[in-house]
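> Need coordinates for the following:
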Amino acid sequence: MNMLKIVAVPMHKEGRKFVAIFAAITVALSFLWEPLFWLGCGATVWCYYFFRDPVRMIPQNDTLVLSPADGVVSLIEEVVPPAELGLGQEPVTRVSVFMNVFNC
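Modelled structure (predicted):
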């Protein structure tokens, strides 16, 4: 497995401004105290990792059900949809996916 593909995944374009802000704060902190620079570097890398947008390989098969998100399916149940959705009172299947900050 290529480690570069794991570490240097593409970043979503909306995250660039946040990473730039983190990097600018890191540079400012470097003038105050060197350990703050290293903490800022860690925060900047974390911000980059938070906005990662990995390349997905989506299987093309009509018999598969694909999730719209990474994570763990935590609950599958029949529920009546909320009235504001206008879907009527017929029960539908709800699939709940739990995501933490490490999921994309």
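> rest of the way, CA atoms for contacts and neighbours
Fine.
> so the residue lying closest to residue 104 once chain neighbours are set aside is in which element?
Once flanking residues are discounted, residue 104 sits nearest to residue 70: 5.8 Å by C-alpha to C-alpha, 6 or more residues apart in numbering. Taking DSSP states H and E as the definition, one finds residue 70 inside no helix or strand.
> before we go on, could you also do this sequence so I can check it against the first one:
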Amino acid sequence: MNKPPYPHPLIAREGWPFLAGIVIISVLVSIWWPGVSIIFWLLSLFVLQFFRDPARVAPEGELAVLSPADGRIVAVEEVHDPYANREAIKISVFMNVFNVHSNRAPVKGTVVSVNYFAGKFFNAALDKASLENERNAMVVRTPEGHVVTAVQVAGLVAKRILCYAKPGDALYAGQRYGFIRFGSRVDVYLPPGSRPRVAIGDKVQATSTTLADLPAAVLEQQS
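Alright, predicted model coming up:
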């Protein structure tokens, strides 16, 4: 197994301001209202667990598609990929507020495009969230020529999608490329012929879980 360098151990950098702020407030409340401070310390623990960002080891396999997020599988279906304009197999991972919200690249490859779409904030577990909610789509081409699309989708209370990847960037499988705050989902669109290895209801972990295997032969050339 290959364990690449991990830039943000333990606590995601996106959470540092939030964690520092709530801890300072908790300390101040403890000084003046000790009895009330328990509420703020519990909130501090919630913020701490929400922004945890553990290092993960990716399984071997050039054709393996890794989960881009922690959570639960809510869709495995054949659909049209509107971001790469091709037919595809979509696998969706729903993240609740207790899951790790750091997003990882599902495959090794070069970023072809990154596009942000403003939208609504329906419950991310609903099917309509994929195309109607605020979202950010990243299309990646693997060294073998496969096209894989990863779409960060905002949820009911998620108000900020962060994506650090840019067109032309080279990503390794499992590389941290973004973050979504407070409940959301990630949709992964795979080329026809891919073999899903998860089912609806399965719990998955970013990088550690293989969602599917790409086909041995490249069946489409859209990007």
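> Kindly provide the TM-score of these chains.
The TM-score (TM-score structural alignment, normalised by the length of structure 1) is 0.75; 92 aligned residues with a C-alpha RMSD of 1.8 Å.
> for structure 1, what spans make up the strands?
72-79, 92-98 (DSSP state E).
> For residue 24 of structure 1, which of those strands is the nearest?
strand 92-98 (33.2 Å; C-alpha to C-alpha).
> Could you tell me where the closest one falls in structure 2?
With TM-score structural alignment applied, strand 92-98 of structure 1 matches the range 88-94 in structure 2.
> Give me the mean deviation of that stretch from structure 1.
Aligned to structure 1 and superposed, stretch 88-94 of structure 2 gives a mean residue distance of 1.2 Å (mean C-alpha distance after the TM-score superposition for structure 1).
> rewinding a little: most tightly packed of the strands of structure 1?
Of these, the one with the most neighbours on average (mean count of other C-alpha atoms under 10 Å) is strand 92-98, at a mean of 13.
> That strand vs strand 72-79, what angle?
Per axes from the mean of the first three to the mean of the last three C-alpha atoms, to 10 degrees, the angle that strand 92-98 of structure 1 makes with strand 72-79 is 160 degrees.
> From the contact counts, what lies against strand 92-98 of structure 1?
strand 72-79 (3 or more C-alpha pairs under 8 Å, 6 or more residues apart in numbering; DSSP states H and E).
> What is the strand it packs on packed up against?
Other elements packing on strand 72-79 of structure 1 under the criterion 3+ C-alpha pairs under 8 Å, 6+ apart are strand 92-98.
> got a list of contacts for stretch 60-80 of structure 1?
Around stretch 60-80 of structure 1, the neighbours that count as contacts under C-alpha atoms under 8 Å, 6 or more residues apart in numbering are 89-100, 103-104.
> Check the spacing between the residue nearest to residue 95 of structure 1 when sequence neighbours are not counted and residue 29 of structure 1 real quick.
For residue 95 of structure 1, ignoring the flanking residues on the chain, the nearest one in space by C-alpha to C-alpha, 6+ apart is residue 76 at 4.6 Å. The gap separating residue 76 of structure 1 from residue 29 of structure 1 is 47 Å, by C-alpha to C-alpha, to the nearest Å.
> Also residue 66 of structure 1?
With C-alpha to C-alpha as the criterion, residue 66 of structure 1 and residue 29 of structure 1 are 44 Å apart.
> and what of residue 93 of structure 1?
When C-alpha to C-alpha is applied, the distance between residue 93 of structure 1 and residue 29 of structure 1 equals 51 Å.
> now swap in residue 22 of structure 1 and tell me
10 Å.
> show me where structure 1 has helices.
Assigned by DSSP state H, structure 1 shows helices spanning 3-7, 16-32, 34-50.
> mind putting those in CSV, distance to residue 82 of structure 1 and mean neighbour count included?
Formatted as CSV, these follow (distance: least, C-alpha to C-alpha, whole Å; neighbours: other C-alpha atoms under 10 Å):
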stretch, distance to residue 82 of structure 1, mean neighbour count
helix 3-7, 40, 9
helix 16-32, 35, 15
helix 34-50, 32, 17
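> With distance to residue 80 of structure 1 as extra columns, can I get the ones you listed in TSV?
TSV is the format used below for the helices of structure 1 (distance: least, C-alpha to C-alpha, whole Å):
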stretch	distance to residue 80 of structure 1
helix 3-7	41
helix 16-32	39
helix 34-50	34
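> For residue 58 of structure 1, which of these is the nearest?
helix 3-7 (17.7 Å).
> contact partners of the closest one?
Helix 3-7 of structure 1 is contacted by no other residue when judged by C-alpha under 8 Å, 6+ apart.
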